[in-house]
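Student: Turn this into a model:
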Amino acid sequence: MATKEQGLQRRVDPTAQENFSSASSPADLASEELKQAWDRAFSRDPDASDAWDHAIKAVEAVLIPVIVPKQEKSQLGHVVGSLKSQGERWQFVLPGVGMDNSIQPVLQILGILWPNPDRHANEGRRKPTLAEAQAAVHLAVTVVQWTRADAIELR
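Tutor: Predicted structure coming up:
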């Protein structure tokens, strides 16, 4: 399904474009956040920090209802914390090296995605590069697709 172009965009691998189109096709908050992330990462006037922020919000929109549905004012940090402390309750569709469907690979990806390096006001804060933000958006597309396909589930 093709998406309506909103102006000039940077060239993106056709497979990546197709994955984005698929992941952002449902009419929900995750799709809206993915669309904003994609636009800010690949438009003619990109904003790396905003792209990364919207990528995180897209992942939050799909994972919070699955991992921490009763947590008030949840953020991706709550999802990561819950998976770290209760990882044995969860499984990932791929068996992994240990053939145990560990949630650890998902945690590693979430650890790469979160947080955006300019999120907090501290001495380590810096503006992300456009390449970093684009990679974060691609990761978000993947995590959204996985979550919608029930690749992350309770044991």
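Student: From here on, just use CA atoms for contacts and neighbour counts.
Tutor: Will do.
Student: can you pull the contacts of the residue nearest the centre of the chain?
Tutor: Centroid-nearest residue in the chain: residue 140, 2.3 Å away (criterion: C-alpha atoms, centre = their mean). The contact partners of residue 140, by C-alpha atoms under 8 Å, 6 or more residues apart in numbering, come to 34, 55, 56, 58, 59, 113.
Student: let's see 7 Å
Tutor: 55, 56, 58, 59 (C-alpha atoms under 7 Å, 6 or more residues apart in numbering).
Student: Also residue 55?
Tutor: 33, 34, 37, 136, 137, 140.
Student: redo that, cut-off 6 Å
Tutor: Counting by C-alpha atoms under 6 Å, 6 or more residues apart in numbering, residue 55 makes contact with 34, 37, 137, 140.
Student: now for the contacts of residue 140, which pair is the farthest apart?
Tutor: Spatially, the most separated pair among the contacts of residue 140 is 55 and 59, at 6.5 Å (C-alpha to C-alpha).
Student: sorry, back to before: among the contacts of residue 55, which pair sits farthest apart?
Tutor: Using C-alpha to C-alpha, the two most remote members of the contacts of residue 55 are 37 and 140, lying 9.1 Å apart.
Student: Next, the second sequence, to be compared with the first:
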Amino acid sequence: MLPVVFPDRKEKGKKPTVHQARTELIKHGPRWRFVLAESDQVAQGEGSVDVVASMLDRLLKGETERHADDDNRPSEKAEAEAAVHLAVLLVQWFVTSTVRPRD
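Tutor: This is a model prediction of the structure:
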């Protein structure tokens, strides 16, 4: 996912984060498209990335045990499983160009 959102950062020695990807989609949503349109008034393949940004936000806020050095509470089993499934789905969408920059 991160190489799709920030294709040039690795070359510049910068390590992008999921937080930064979420912020990019929220601030610059019109620069991105999601293959599933939110209504029949939206052209095929030109949906907004609002739902993707919301899913990234939920992943970041809902999965409480991401960093070992934080004082976060341990995740419940169901929370951890849901976070893994959501993360896999999001990565798959970016890898398969379901979410991609507008031309």
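Student: Quick one: map the residue nearest to the centre of structure 1 onto structure 2.
Tutor: Alignment note (TM-score structural alignment): residue 140 of structure 1 maps to residue 87 of structure 2.
Student: Could you check how far its match is from residue 81 of structure 2?
Tutor: 10 Å (C-alpha to C-alpha, to the nearest Å).
Student: before we move on, what about residue 52 of structure 2?
Tutor: In this view, residue 52 of structure 2 and residue 81 of structure 2 are 19 Å apart by C-alpha to C-alpha.
Student: Which one of these two is surrounded by more residues?
Tutor: residue 52 (19 against 13; other C-alpha atoms under 10 Å).
Student: what about the residue mapped onto residue 131 of structure 1 from structure 2, which helix or strand?
Tutor: By TM-score structural alignment, residue 131 of structure 1 lines up with residue 78 in structure 2. Using DSSP states H and E, residue 78 of structure 2 maps to helix 77-95.
Student: Can you provide the mean distance from that helix to its aligned counterpart in structure 1?
Tutor: Comparison of helix 77-95 of structure 2 with structure 1 after fitting gives an average deviation of 1.2 Å (mean C-alpha distance after the TM-score superposition for structure 1).
Student: Can you give me the buried ones in that helix?
Tutor: Residues of helix 77-95 of structure 2 classed as buried by neighbour count (16 or more other C-alpha atoms under 10 Å): 79, 80, 83, 86, 87, 90, 91, 93, 94.
Student: Stretch 22-33 of structure 2 aligns to what range in structure 1?
Tutor: Residue span in structure 1 matched to stretch 22-33 of structure 2, by TM-score structural alignment: 80-91.
Student: List of residues touching the matching stretch?
Tutor: Contacts for stretch 80-91 of structure 1 (C-alpha under 6 Å, 6+ apart): 101, 102, 103, 152, 153, 154, 155.
Student: so how far is residue 91 of structure 2 from the aligned partner of the third one in structure 2?
Tutor: Taking TM-score structural alignment as the alignment basis, one finds that residue 103 of structure 1 is matched in structure 2 by residue 49. The gap separating residue 49 of structure 2 from residue 91 of structure 2 is 14 Å, by C-alpha to C-alpha.
Student: Tell me where structure 2 has strands.
Tutor: Using DSSP state E, the strands of structure 2 run over residues 32-34, 99-101.
Student: winner for burial among the ones you listed?
Tutor: Sort these by mean neighbour count, taking mean count of other C-alpha atoms under 10 Å, and strand 32-34 sits at the top with a mean of 22.
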